[in-house]
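*Asks:* Predicted coordinates and the sequence they were generated for:
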Amino acid sequence: MYPCCLRKRSLLIISCFVILLLSCIAFTSDCCFSRSISSLKTLYLDGHFEFEDVHHASRDFGNRYQLLPLAVLHPKSVSDIASTIRHIWMMGPHSKLTVAARGHGHSLQGQAQAYHGVVINMESLKDQNMYGLTPKSWTDYLHLTVGGTLSNAGISGQAFRHGPQISNVHQLEVVTGKGEVVNSSEKQNSDLFRGVLGGLGQFGIITRARIALEPAPIMVKWIRVLYLDFNAFARDQECLISADSKFDYVEGFVIINRTGLLNNWRSSFTPQDPLQASLFKSDGKRLYCLELAKYFKLDKKDAINQEVNESLSELSYISSTLFLSEVTYEEFLDRVHMSEIELRSKGLWEVPHPWLNLLVPRSKINTFAEGVFGNILTDTSNGPILIYPVNKTKWDNGTSAVIPEEEIFYLVAFLSSAIASSSGKDNLEHILKQNQKILEFCAAACLGVKQYLAHYTTKEEWRAHFGTRWETFVRRKFTYDPLAMLAPGQRIFQKSASYS
């Protein structure tokens, strides 16, 4: 045994060594950052880099992860993006710089962030106006960038008819992980084209997209009805997305243990029978809301009303809960943004959003509903739960997007907001545990569920997510982004790491 003085001296030497080692690491890191910044400053660009005020690029809509980048690029041209990526590519595998494209920052788990890397502010590129035209396929929330939605899929209530956004693209301009600007389509560079669509930003940054458009309608007949029975609700939804559907938009949502529901609707919707509606009580019930929309021009209003009434007569909803509204097409498309404005005014928008989005095969949706709604979930006070079916035939199976194998599957989206509780309860932790219970239930029941806007932390989980498509995904990564520089926030690959 050492004398006491010797032990103290040994501990002192070890402590000094650790401090010296940490100082050396910090010094080396600072030197690397300084060299990276100096290197980026040598680039000739139409836009500019920001190295100081970069905190805005370390946050996103999910509001759970904050990863500070080294720099933010504000491009004024596609050439700025290509030059920056090519420069970092030429720096080789020893450079730790990574690159993330950030549009409106609507990602949930830090997917658009790049820790000590370069975030490209895609909003700096000029927008193209579409006068009198509208995309055939769009998302419920429009304040997003096209590149961001195409990197995932882009789903909403009209996807049953036109497919997701990625099924309505004619051509893409992409900057690959080598800094190459490549035009792609089904006939030109088709492997890159299909890989980028739903590719989670792994193979290139979308800088231009030619998408399918159509003349914009003028007005929308907007309808909500309620069901007590899930089987009837699902049966009607599936009937409505059939080939002869009379509606342009079909969605639904789940309501558990909410009060004053119909009174909340009256500011925007009118009950068809006010007296019957006033007698309906929603307290404590588990309800399923079917939301429909029919687009029309003013000179066709009478014919549209007759068509809608005929279609509604074939459904099995609670008759006293038929609520209608007529709004302009622009108002309907911007409906979620109106809710955002209201929440922002109350300070309830910039809170954590631990969303969970699932794609559930049709054959398992009843099992899912029975196990989750009213069992794992006891109320919907944390945010809406969307649920609606889509047709697989409207999806291009060659893209990178992962979907269930069945011909019809449901999107089920738990759009929770972790608002601070007055009782001091950790609402975020509660929602995360709830989400985990849902995933564990799906796994235990072998439902064949796939995550949409997926988030995993290990390669094994990503391999399981992609299944038989994993090898193709890896091949495309090695081909178009061999140093794994792009979209590090997805946590699929690590720069310069093995992909096998």
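*Replies:* In hand now; what should we look at? What you see is a predicted model; the values in this text were computed from it and never measured. Residues are numbered from 1 along each chain as shown.

*Asks:* CA atoms for contacts and neighbours, from now on please.
*Replies:* Fine.

*Asks:* Quick one: name whatever helix or strand follows the lengthiest helix in the chain.
*Replies:* Longest helix in the chain by number of residues, with DSSP state H as the criterion: helix 4-41. Sequence order places strand 48-50 as the next helix or strand after helix 4-41, per DSSP states H and E.

*Asks:* Excluding residues flanking it in the chain, which one is nearest residue 456?
*Replies:* residue 462 (6.4 Å; Cα to Cα, 6 or more residues apart in numbering).

*Asks:* give me the element that neighbour is part of.
*Replies:* helix 459-466.

*Asks:* So what touches that helix?
*Replies:* 402, 450-451, 456, 470, 492-493 (Cα atoms under 8 Å, 6 or more residues apart in numbering).

*Asks:* repeat that for 7 Å
*Replies:* 402, 456, 470, 492 (Cα atoms under 7 Å, 6 or more residues apart in numbering).

*Asks:* Tell me the buried residues in the helix or strand following that helix?
*Replies:* Per DSSP H and E, helix 459-466 leads on to helix 470-480 as the next helix or strand towards the C-terminus. The neighbour-count check on helix 470-480 (16 or more other Cα atoms under 10 Å) flags 470, 473-474, 476-478, 480 as buried.

*Asks:* Structure two is appended below for comparative analysis:
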Amino acid sequence: MPNILILSSILSLLITAYPNALPTDITNGIRTDPDAIRAASNDYGNLVHQVPSAVLYPSSINDIVELIKASCCNYSTPFTIAARGRGHSVRGQAMAGGGVVVEMAALSRNGGGIRVSWSRSLGYYADVGGEEMWADVLRVGLEHGLAPVSWTDYLYLTVGGTLSNAGISGQSFRHGPQISNVLELDVVTGKGELITCSRNMNSELFFGALGGLGQFGIITRARIVLDKAPARARWARLIYSNFSEFTRDQERLILTNASNYVEGFLITNERTTKQWRSSFSSPSHQSDVASLWKKHRLLYSIELVKYYDNLTASTIDKEFGVILEELNFIPGFIFRRDVPLVDFLNRAGNLDDGREELEAHPWLNLFIPKSRIHDFYDGVLENMIPKLRKTPGLFIFYPLNTKKWDSRMSAVTPDEDVFYNLGLLHSGRPNESDVFELFNNQVLGFCEKAGIKVKQYLPYHKSREDWIKHFGSKWSIFQQRKMEFDPKMILSPGQRIFN
């Protein structure tokens, strides 16, 4: 149960600080019941548990404004505040132990917070509430024949949540991360100010909030770039046994821009071959991949997609064939599908069915400079991963173009033209998490010893020194923006950067 004295103090502050201006709805929207507290004390990672004193279910953006004002204007004891989207952080980043968690989903109107528009200067765009899910952005956009150009692999995440990190997937090599495709934001800062910002208006807040890990404000609206939506996706999985050919082909694909999506995967043990038993391929294909894995003990896969519509349907076979001719996958190990765009983008489905409460997800996501990927292969992929006996989950490995990222934004990448995203998406029972945590620390330790300057994506660091190292040359401006927009360090305490 939450500390009732702390809760009473918070409620007292809310009422005392703004006796006339504080809406009644904000107190009506604050919950302290066990169900609300329990939900706000956990996340997808199932590793960190921090109990808030209260949870706000806002009925309007103004409720968030007033909540933050009540904290930042209390000169003696400000309380911390964290925005929670769909709870898909894995290290407690959306928690506020002893503070107040804002359940952004309470604002959602099932896509009603998404408005599609067009202007001569901007083209097509969508104004989207920060609480809305990308699955709904896709659905509403397609009603107009439009869609965003950059995605995450899982669509049941909130717009505000992914933009606070970066938002990456196999489209990012071509269009950049989701933060590179935003025209405007509304942000409630740590001062309780609702500010509209863009590249040319209140730009420090705009660039700070994009990839800013929630440190400068809560994103309540984003103006997202839209483009004409393709109708279908020609989709292939290719198998490799040679790491150099696997990476060389991925780099060729992202540099030619001939495809729309490129992601690489590691096939690390026989269990991971089971993913091939799907509508994508037959059980015999799974058997073929499993047999090949037994021979090599580590395989690689490239997923490759090219979009098309009715106007290009007559040429897609030839165009896709030209792309494949340049690649060096194992002959015969190519598996193909042709699906509607929605089926491809929503290939992961909706996993929020309660099963995550039974699992722990001690993930590690790294950006690795291209110049060191073979050193990383020697130390980690070849010598460490085969020794990991537990069910590994999903391991992702694919390249991205730095030129598609805006260096003025808070998100950090290695200082090279091309870098690789490695996602060690472990999954197992909570009592197994220590095994994966040890493995992750060994990977980080190897990189440190070998001088491989990796950057964590969805970062988790335990000390101020590690955060300073993480941001590197951006630390100074990151700290300045914190003092400007959240001087009392109220927001996103779960990130452990300033709190």
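*Replies:* Looks like it came in fine. All figures in this text were calculated on a predicted structure; none of them were measured in a lab.

*Asks:* Now the TM-score, please.
*Replies:* Remark: TM-score between the superposed chains equals 0.86 [TM-score structural alignment, normalised by the length of the second structure]; 453 aligned residues with a Cα RMSD of 2.2 Å.

*Asks:* which residues in the second structure does the helix holding residue 462 of the first structure match up with?
*Replies:* The aligned range for helix 459-466 of the first structure in the second structure is 464-471, by TM-score structural alignment.

*Asks:* Can you find the partner of residue 292 of the second structure in the first structure?
*Replies:* Under the alignment (TM-score structural alignment), residue 292 of the second structure maps onto residue 281 of the first structure.

*Asks:* distance of that match from residue 267 of the first structure?
*Replies:* 18 Å (Cα to Cα, to the nearest Å).

*Asks:* Pick out whichever of the two has more residues nearby.
*Replies:* Per other Cα atoms under 10 Å, whichever of residue 281 of the first structure and residue 267 has more neighbours is residue 281, with 12 against 8.

*Asks:* Please give the element, helix or strand, for that one.
*Replies:* When the helices and strands are read off by DSSP H and E, none of them contains residue 281 of the first structure.

*Asks:* Next: residue 239 of the second structure.
*Replies:* With DSSP H and E as the test, residue 239 of the second structure turns up in strand 232-240.

*Asks:* so how far is the strand ranked longest in the first structure from its chain's centroid?
*Replies:* Longest strand of the first structure, by residue count under DSSP state E: strand 286-296. The chain centroid and the centroid of strand 286-296 of the first structure are separated by 22 Å under Cα atoms, centre = their mean, to the nearest Å.

*Asks:* Compute the inter-axis angle for the helix or strand following it and strand 286-296.
*Replies:* Downstream of strand 286-296 of the first structure, the first helix or strand assigned by DSSP H and E is helix 301-312. Angle, helix 301-312 of the first structure to strand 286-296, by axes from the mean of the first three to the mean of the last three Cα atoms, to 10 degrees: 150 degrees.

*Asks:* Show me which residues of helix 301-312 of the first structure are buried.
*Replies:* Result for helix 301-312 of the first structure [16+ other Cα under 10 Å]: buried residues 304, 308, 312.

*Asks:* now do stretch 464-473 of the second structure
*Replies:* Those would be 467-468, 470-471, for stretch 464-473 of the second structure by 16+ other Cα under 10 Å.

*Asks:* export those to CSV and tack on distance to residue 333 of the second structure?
*Replies:* Shown next, in CSV, are those (distance: Cα to Cα, whole Å):
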residue, distance to residue 333 of the second structure
467, 43
468, 45
470, 40
471, 41
